[in-house]
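Asker: Sequence and predicted structure are below.
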Amino acid sequence: MNDTLTNWAGNITFGAERFSAPTSVEELQELVARSRAVRPLGTGHSFNAIADTSGDLVSTARLPRVLDIDRRAGTVTVSGGTRFGEIAGVLHEAGYALHNLGSLPHISIAGACATGTHGSGDGNGTIASAVRAVEYVSASGELVTTQRGGEHFAGSVVALGALGIVTTLTLDLVPAFDIRQWVYEGLAVSTLRDTFDEVMSAAYSVSLFTRWQGDLIDQIWLKRRADAREPAPARWLGAVRADGPRHPVPGMPADSCTPQLGLPGPSPFRLPHFRLEHTPSSGAELQSEYFVAREDAVAAFDALHAVRDAFAPHLRVGEIRSVAADDLWLSPAYQRDSVAYHFTWLPDAGSVTKALRVIEDALAPFAARPHWGKLFTTEPDALRGLHPCHDRFARLMTARDPAGVFRNDFIARHFPS
């Protein structure tokens, strides 16, 4: 490529020979069929080299936009390159919503599903868990559709872009609902340890933000259904309700965040932490995340707390969320209700790498699964042991793409042939 292209964070410079953004599915099929190496690029919000390639880097953002609501089936079919924020209002006006959304409405739907991205909530699975069908262009240029209940469906959703380039996804819908959002500050760590389940189940979606300093959880974001009857007292478990809007990253203006203070609004404009029209999070950052089984959450918290001095100086903020189990082969929440420990880092790759080794050592007893789209140093053999369907997926990948058209260094490292 003549022009340098990077991911959203700027820590990855793509090495592709060409960058393409086809304007039709037929053009995409022809491109893939003649390519020796190709990878899909969503909105570039991955922090590792999962999307990189030495061949063709392909965006689906310019494919014809699809947004087809099937009221009878209770589903929506959308083009994979669509961002969540671009469909939110349309779904709400039609009386529907997605069950779960990530922190950012800026990311593409296909990219989020391919990497197991999620929001929070004890009853809320990953975004990919709502997928009912996926259509993609295979290595031969063929258009393939797989549906829930099919033999290989569970391996074709969180698929890391290794089976093909997703053109459309069909997702389950729920009736539209409103959310009220409150922020509480200053929960004692000792209280969290004693009431962890109570805290994480206190709302439809709960996020804990901590800089892993001192003995307090900095913020608790409670996103409650507007029709729920739970009160929002001035004090709760010793934490104090915020008297104004807050940003999870210290020092950042809160006007980039979704409305708080209990102001009701449609779920797609409350479940994400950030507004579509603003730069998400802090902008200059790196990210990592690890999933542990729900029953290990407190012990994992204690293990991280014990080594916090080794990683907290390099951290902007950490987030703790809960994720319901699913049956998708490579999902970080595969077959276990999970708690995810997220880390938003200062943009210092060397320090972050050292911090990750400390964190991964601390979480090793809990079989912590890293988020596929974020930074981790977990060795391939260890990663294979963390995912029960690792080998099954590798066989599916080989069968669907025997020439390795969609394989890149990232895929080859973690799924060696």
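Answerer: Looks like it came in fine.
Asker: Could you use CA atoms for every contact and neighbour count after this?
Answerer: Fine.
Asker: Could you list the buried residues of the host helix or strand of A382?
Answerer: Assigning secondary structure by DSSP states H and E places A382 in helix 380-386. Going by neighbour count (16 or more other CA atoms under 10 Å), the buried part of helix 380-386 is L383, L386.
Asker: Can you name the residues in contact with that helix?
Answerer: A367, A368, R369, H390, D391, R413, H414, F415 (CA atoms under 8 Å, 6 or more residues apart in numbering).
Asker: Just give the closest residue to the first one, not the sequence neighbours.
Answerer: Read it as A367. Leaving aside its sequence neighbours, A367 sits nearest to L386 (CA to CA, 6 or more residues apart in numbering; 6.1 Å).
Asker: Tell me where the longest helix sits in this structure.
Answerer: Ranked by residue count and defined by DSSP state H, the top helix of the chain is helix 349-363.
Asker: Okay, one more to line up with it:
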Amino acid sequence: MKTTSMIVTGGLVVPFSACGRQVLPGLVEDPGTRQNWAGNYTYQAERLYRPGTVEEVQELVLELGKQKALGSRHCFNNIADSPGSQITTSGLNRMLSVDEANMTVTVEAGARYGDFAEELHDRGYALHNLASLPHITVAGACATGTHGSGVENGNLATAVVSFDLVRPDGELVTIDRQHPDFPAVVVGLGAFGIVTRMTLEVQPTFEVRQHIYNNLPLTSVVDHFDTIMSAGYSVSLFTDWLDGNVSEVWIKRRTDRHAEELGGEYYGALAATENMHPIAGLSTEAVSDQMGRPGPWYDRLPHFRMGFTPSAGEELQSEYFVPRENAVEAILAIEALADEVNPLLLISEIRTIAADGLWMSPAYQRDSVALHFTWKQQEPEVLALLPKIEETLAPFAVRPHWGKLFTINAATLRQRYPKLDDFVTLAKRYDPEEKFHNTYLDNRVW
């Protein structure tokens, strides 16, 4: 094996030549039946590889034909599947370094946020935001535009400063914010290669108080939406779309920015007297601590805690993004479908996400509101209902979360993503032999 390196405009390229050995590194001889996290999808890839080094990833990418990276398996569709092989990044899961001068942290692509967040906090730093659960990998979350919440907080990929990508020819290239391809590749849907490490912006660590209010009248949401969603650093509304109210309001406030108390009543909702789970009847053992008790960012911004099954576990998920200016109209449109939505629903969540400039981000060039649906695991019935939800939200140029269930086709999405054609052209230039192509890209993007 021989490698050399050279500097090119916008990044570091490391050409790679494989040894030509017959047994490739990291082959899982008996991978068993591979399913995603929720168990609703069984992967069709014939082989699974678990490399332990970047060099092994390079060798695999060069030698294999059709292939796809596999992260924490939290996607609910076939975005991470391949007709050939899967390469899991679970062996690349370390926090590598903290650059105090440039305020960044570098982690391997297979690291889950919960794997390094506490250590990052102990060293005095924090990420700007986290998703609902810390169980997901950094590379997978960024590649699908996964997000947290907050009117001023962009999705998780907006924290990326640079990343290392193994291209289809085995070359390792570093792409940073100055690289012309950065806005396309950072939310790349797995179409460009396999990410091996990422460098993220950090800030001084902070603490968060989490306040829960029950039974917020829908009329308050209609009349005061922007004020309610701006009440904290991160705000979530949980609803089953019944009874004309929002079941729970989760307000997460930074202690260094919000010193004042919210009180026992909030726009008609009453403060909870004990920790709450978003889904009624489930144990609160798995949720992050509430009742206004301060705690570190990594233990309050997610809804769920590492080491426990997040949400319901046995579930399906869909999520749709509309412009924030249309939030109330969209909420009322879904509320009108309550009789059809509720029987299949575990819970819905409504959150805000700031606009960004990442081509395939659902919040591309528009401040957004996400309407999230956690469904019972009744997939035929859910898939039959999704087109009606999507048609109802179509007047708002709705965009789906790439890693969850949706039925909107590529032709329609092309109208809603101004840079989609440019994204496809660039992906084909990176991967002319379509090593990283799969059915998902055919149906949703190409």
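Answerer: Looks like it came in fine. Predicted model only: the values in this text are computed from it and were never measured.
Asker: follow-up on the earlier one: and the residue nearest to A367 of the first structure, what's its match in the second structure?
Answerer: Under the alignment (TM-score structural alignment), L386 of the first structure maps onto R416 of the second structure.
Asker: quick one: that match from T255 of the second structure, how far?
Answerer: From R416 of the second structure across to T255 of the second structure, the span is 38 Å (CA to CA, to the nearest Å).
Asker: Could you do D226 of the second structure as well?
Answerer: Counting by CA to CA - D226 of the second structure and T255 of the second structure are separated by 21 Å.
Asker: helix/strand/coil for T170 of the first structure?
Answerer: The three-state assignment at T170 of the first structure reads strand, by DSSP: H, G, I helix; E, B strand; the rest coil.
Asker: And it? What does it align with in the second structure?
Answerer: Matched across to the second structure, T170 of the first structure falls on T199, judged by TM-score structural alignment.
Asker: do A234 of the first structure as well
Answerer: When the second structure is aligned by TM-score structural alignment, the residue opposite A234 of the first structure is G264.
Asker: Next, the contact list for the residue nearest to that match when sequence neighbours are not counted, please.
Answerer: For G264 of the second structure, the nearest residue in space outside its immediate sequence neighbours is A271; the separation is 4.9 Å by CA to CA, 6+ apart. Counting by CA under 8 Å, 6+ apart, A271 of the second structure touches H211, I212, Y213, N214, G263, G264, E265.
Asker: got a markdown table for the residues you listed, with distance to R324 of the second structure, secondary structure and neighbour count too?
Answerer: A markdown table is the format used below for the contacts of A271 of the second structure (distance: CA to CA, whole Å; DSSP: H, G, I helix; E, B strand; the rest coil; neighbours: other CA atoms under 10 Å):
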| residue | distance to R324 of the second structure | secondary structure | neighbour count |
| --- | --- | --- | --- |
| H211 | 23 | strand | 24 |
| I212 | 23 | strand | 25 |
| Y213 | 22 | strand | 24 |
| N214 | 23 | strand | 22 |
| G263 | 27 | coil | 9 |
| G264 | 28 | coil | 14 |
| E265 | 25 | strand | 13 |
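Asker: Need the max-distance pair from the residues you listed.
Answerer: Spatial extent of the contacts of A271 of the second structure (CA to CA) is set by the pair N214 and G263 at 13.0 Å.
Asker: Alright, I will stop here.
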